[in-house]
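**Q** what's the 3D shape of this:
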Amino acid sequence: MRVCILVEGTYPYITGGVSSWIQMLIENMPDIEFDVVHLAPWKWTRSFGYKPPKNLKYIYEYLLFSSDFSKTNIAFDERELVRYVRQLIELKEERAKYFANILRVTAGKHIDYLLLSRTFWDFLNDIYIRYFQEEGFPGFYWTVIGFIVPILGAIQALPPKADIYHSTTTGYAVLSALTGKYYHGGKLIVTEHGIYHREREIEITKSKSIPEVYKKPWIEIFKLISATAYAECDALTTLFEKNQIFQFELGADFRKMRVIPNGIDIKKFSTIRKVEHDTFNVAMVGRVVPIKDVVTGIKAFDALVKEVPNSRLYIIGPTDEDEEYYQRCVNLVELLGLSGKVIFTGKANVIDYYGMMDVLLISSISEGQPLVQLEAMAAGLPVVVTNVGNCPEIALDPDGQSGFVVEPKDYVAMAEKLIILAKDKALRETFAQNGRRVVSQKYTLERMINSYRQLYEEVLSNA
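**A** Below you'll find the model as predicted:
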């Protein structure tokens, strides 16, 4: 069996989250050969964040904004493509079917040159006159080009021949996966850790760089890609049931759907030795980037210190992904007079720190089912998490509460919960015991690996 995993801007460069999940998946199925297709807007120069397992045969890299207008495909009928696109715009229903037809027609073909063709220019003029005539044409033109180029880049990122294409998003990566399915005849599995089109909708809605008139069409494009992926895949998985509601909204077939929770190496974290310390230590684990909302975590810690002066905050994770945001966090620490109490470790092994931590704080504004929450529970740490993704369901599991849940951005509520835990050692121990029990029963690595192995075998047996 050969499986090709398709990602956007994550593995093997970015650590944690989806990347950790991919590394565990490959490492724990040594009898299966894997390839990885990495799509990104630019060429990455940083080193790999993981040592590639022996059964990871090749890593292919494609640039979404790398157009080559010199290559053409004479056998390709550009008028057929434009006809499909016109139908796509004019139809109210079955758009996913027509978009799939476009992908089938273009699979394995080089189509960048179409952007310079008279057919495309006439089509563009028609769309402008019909829908955007009140806007300036230069702005319209470059906005449309900005929409189209990464889509063309993803479609032309033809993956290697594989039995199964396993996409980690319903964004650009799934366009490459669909191309592989149509061109090579493999099966397609889509795994959504977060719901991609909803995340893009939030980003676009909040964006100040995209004119309002173009926001709705751009959001609809991402919804269309997701709907097409749901319709064309052979299996659709996600980490928790709440995500399936959003998949159903775009027509996902329940017969294809599975919930496969994340899993962790329980023994690796449950055997961490506790280190004696005389401070109350709070851990934030992850990349120092806006989506993790480290700023709010620092504000919550500032309020904690006023009540529990001997507290310390350890921010454990890479600081080089968004240097401007990292500097903002450093400046805030200095402004609040917390230097010496807030420690940025940079990229580190959390096992080296968990033994002296008292609580895990997740202040993120968006999450799926964070591995760090499960790992902290296995290590015997109570948690304070935001009400995003699957974080609250895990923390408030009916078989045992392992922590508190607060709303995103509410640093006052975060601080209140941290103060409660700092002053109540018995409660910390109760949450710790509950967390260990829940994670060992429901979120084991063995369970996750077995579920994906069975899924791989199932989709191939339905050939």
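**Q** CA atoms for contacts and neighbours, from now on please.
**A** Will do.
**Q** in what helix or strand does V190 lie?
**A** strand 187-192 (DSSP states H and E).
**Q** next helix or strand past that strand?
**A** helix 196-206.
**Q** what packs against that next one?
**A** helix 212-232 (3 or more CA pairs under 8 Å, 6 or more residues apart in numbering; DSSP states H and E).
**Q** ok, and what's touching the helix it packs on?
**A** 95-97, 99-100, 143, 147, 170-171, 174-175, 178, 188, 190, 196-197, 200-201, 204-205, 236, 247, 250-253 (CA atoms under 8 Å, 6 or more residues apart in numbering).
**Q** what does stretch 349-366 give?
**A** Contacts for stretch 349-366 (CA under 8 Å, 6+ apart): 269, 272-277, 280-285, 291-294, 296-297, 316, 373, 376, 379, 381-386, 388-389, 408-409, 421, 428.
**Q** the contacts of helix 212-232, buried ones only, as a PyMOL selection?
**A** Of the contacts of helix 212-232, the buried ones can be selected in PyMOL as follows, counting by 16 or more other CA atoms under 10 Å:
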select buried, resi 95+96+99+100+170+171+174+175+178+188+190+196+197+200+201+204+236+247+250+252
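**Q** ok so, going back, mind checking which of the contacts of stretch 349-366 land in strands?
**A** Members of the contacts of stretch 349-366 lying in strands (criterion: DSSP state E): F280, N281, V282, A283, M284, V285, I316, V383, V384, V385, T386.
**Q** now the other sequence, so there's something to compare against:
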Amino acid sequence: MKIAVLIKNTTFHKDYGGLETQNKTLCDGLVSRGHQVTVFTQQKELTETTKIDNGVNYVFIAASFRYLFSSINPNSWEKKSLKVFSEYHSKEPFDVVLSQSTAGIGVIKNKKQLGVKVISIAHGTSAGELKTQIQNIKNLKDIYWAIRNTQYFLRQFFGRQREYILGSDKVIAVSHAVKTQLLDETFAPEELITVINNGIDPSSFVESAKTAQKHNDTKVHLIFTGRVIRSKGVFELVKIVWEVKDMPFTVDIVGDGEDLTELKNNITRLGLSEKFVFHGKLNRQQVTERLLQSDIYVMPTLRAEGFPMTLVEAMFASLPIIANNIGGISDAVEDAKTGYLIKVGDLSGFKAKLTTLIADTSLRATLGQNGRIKAQNEFTLETMLNKYQQEMQKVLAKGDTA
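**A** Next up is the predicted model:
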């Protein structure tokens, strides 16, 4: 199949996250199965206009991603991506288009004229993003931006989100929570939306596990991986650590973010510097090695995330997980089987489960083993690719574009 992918950013851009990582994993995997994949994305800070990486073709487009007047602004992403895609499509037609969230809106609006099928991938919803922004308010500046962005949310909620969902031939939600939210917010027919959880290639964990060794001290090692921002619950984590600071453990923080300095200052002020170790942003192999050296994975996030790939990585590392029950996290974490799900805001509940796991080596091993088995059965790259291929084949088999 010839597959086009439209996405706002890639792993070549700065400040990329889970969505971009999932997209690279998916595209590389599809190419490994013999498909031709071309990714259309913004150029932004990059200097090149095209690139080939692991057999995937990348096309970088100079465009503005501002939503206001995007349908009439010739330099908007909607217009420019449609123009560049159409040029490529006219030379060698694509069989199917994958739109990461709203990135393919220009093609979606014109898919009938282009004669191409579109599958959109939803990682979250407009209401979920607004809720996250409100929860992340910490000063007057944040209040200003929250109020200003409310108009953006309303346009997204009543406009673009429904356009890209209802205009697609198929929608893939990365978790059951995302599917439920989309059904509630867009009134889409249930059969339009299929859930496919993100998957990863577990081979790196298998290889690294052969040489990885746990820390040789008597402490239990907790680990947090991800962006160090308020909405990830990092300040709540500090509060929890304060409550159990006399227990023998440390917390490894892997990642970077805009709230890192404030977090470090907070930790120092509370006299908890010996409890936290900051590693900065690591590459994927380094993250894998760090996970394999750890004992417990903590995710006190306040964000309604679609399906965090960090959870899958922790499961392949045989780590029990303590996470807030929000967004698509419950697709991965089974309460009391692979870890513990905590109600958002219940710091006492989080502390209680953390205390239990720190004290019980056998329980940690049991929950971690259960998590690894679940990940092997449900969250491998092979499983994800199989499901994507099945959905693409179903869409193509339906005939003419509606």
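**Q** follow-up on the earlier one: so among the ones in strands among the contacts of stretch 349-366 of the first structure, which ones count as buried?
**A** The buried subset of these - by 16+ other CA under 10 Å - is F280, N281, V282, A283, M284, V285, I316, V383, V384, V385, T386.
**Q** show me what the last one aligns to in the second structure.
**A** For T386 of the first structure, the equivalent position in the second structure is taken to be N324, counting by TM-score structural alignment.
**Q** relative to Q113 of the second structure, how far out is that match?
**A** 45 Å (CA to CA, to the nearest Å).
**Q** again with N197 of the second structure
**A** For N197 of the second structure, the distance to Q113 of the second structure (CA to CA) stands at 32 Å.
**Q** same drill for the two, tell me which one is more crowded.
**A** N197 (25 against 9; other CA atoms under 10 Å).
**Q** wait, is that one part of a strand?
**A** No - N197 of the second structure: not assigned to a strand; according to DSSP: H, G, I helix; E, B strand; the rest coil it is coil.
**Q** run a quick neighbour tally on P217 of the first structure.
**A** Counted with other CA under 10 Å, P217 of the first structure comes out at 12.
**Q** then G186 of the first structure?
**A** 23.
**Q** quick one: what's aligned to E429 of the first structure in the second structure?
**A** E429 of the first structure maps onto A365 in the second structure, by TM-score structural alignment.
**Q** go on, A235 of the first structure?
**A** Aligned partner of A235 of the first structure by TM-score structural alignment: K170.
**Q** for its match, give me its contacts.
**A** Counted by CA under 8 Å, 6+ apart, K170 of the second structure has contacts V118, I119, S120, L192, I193, T194, E391, V395.
**Q** among these, which pair sits farthest apart?
**A** V118 and T194 (13.9 Å; CA to CA).
**Q** the first structure: which residue goes with Q376 of the second structure?
**A** Per TM-score structural alignment, Q376 of the second structure is aligned with S440.
**Q** gap between that match and D352 of the first structure?
**A** Counting by CA to CA - S440 of the first structure and D352 of the first structure are separated by 21 Å.
**Q** between the two, which has more neighbouring residues?
**A** Using other CA under 10 Å as the criterion, S440 of the first structure and D352 rank with S440 on top: 19 against 10.
**Q** name the helix or strand for the more buried one, please.
**A** Judged by DSSP H and E, S440 of the first structure forms part of helix 425-442.
**Q** that helix against the second structure, how far on average?
**A** When the second structure is overlaid, helix 425-442 of the first structure sits 1.3 Å from its aligned residues on average, using mean CA distance after the TM-score superposition for the first structure.
**Q** helices and strands around that helix, which ones?
**A** By 3+ CA pairs under 8 Å, 6+ apart, helix 425-442 of the first structure packs against helix 266-270, helix 371-378.
**Q** could you rerun that using 10 Å?
**A** When contacts are defined as 3 or more CA pairs under 10 Å, 6 or more residues apart in numbering; DSSP states H and E, helix 425-442 of the first structure sits against helix 266-270, helix 371-378, strand 383-386, helix 391-395, strand 403-406, helix 411-423.
**Q** how about those in CSV, adding distance to L56 of the first structure?
**A** As requested, those are exported to CSV (distance: least, CA to CA, whole Å):
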stretch, distance to L56 of the first structure
helix 266-270, 23
helix 371-378, 22
strand 383-386, 34
helix 391-395, 31
strand 403-406, 37
helix 411-423, 41
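**Q** which of those sits closest to C329 of the first structure?
**A** Using CA to CA, these put helix 411-423 closest to C329 of the first structure, at 14.7 Å.
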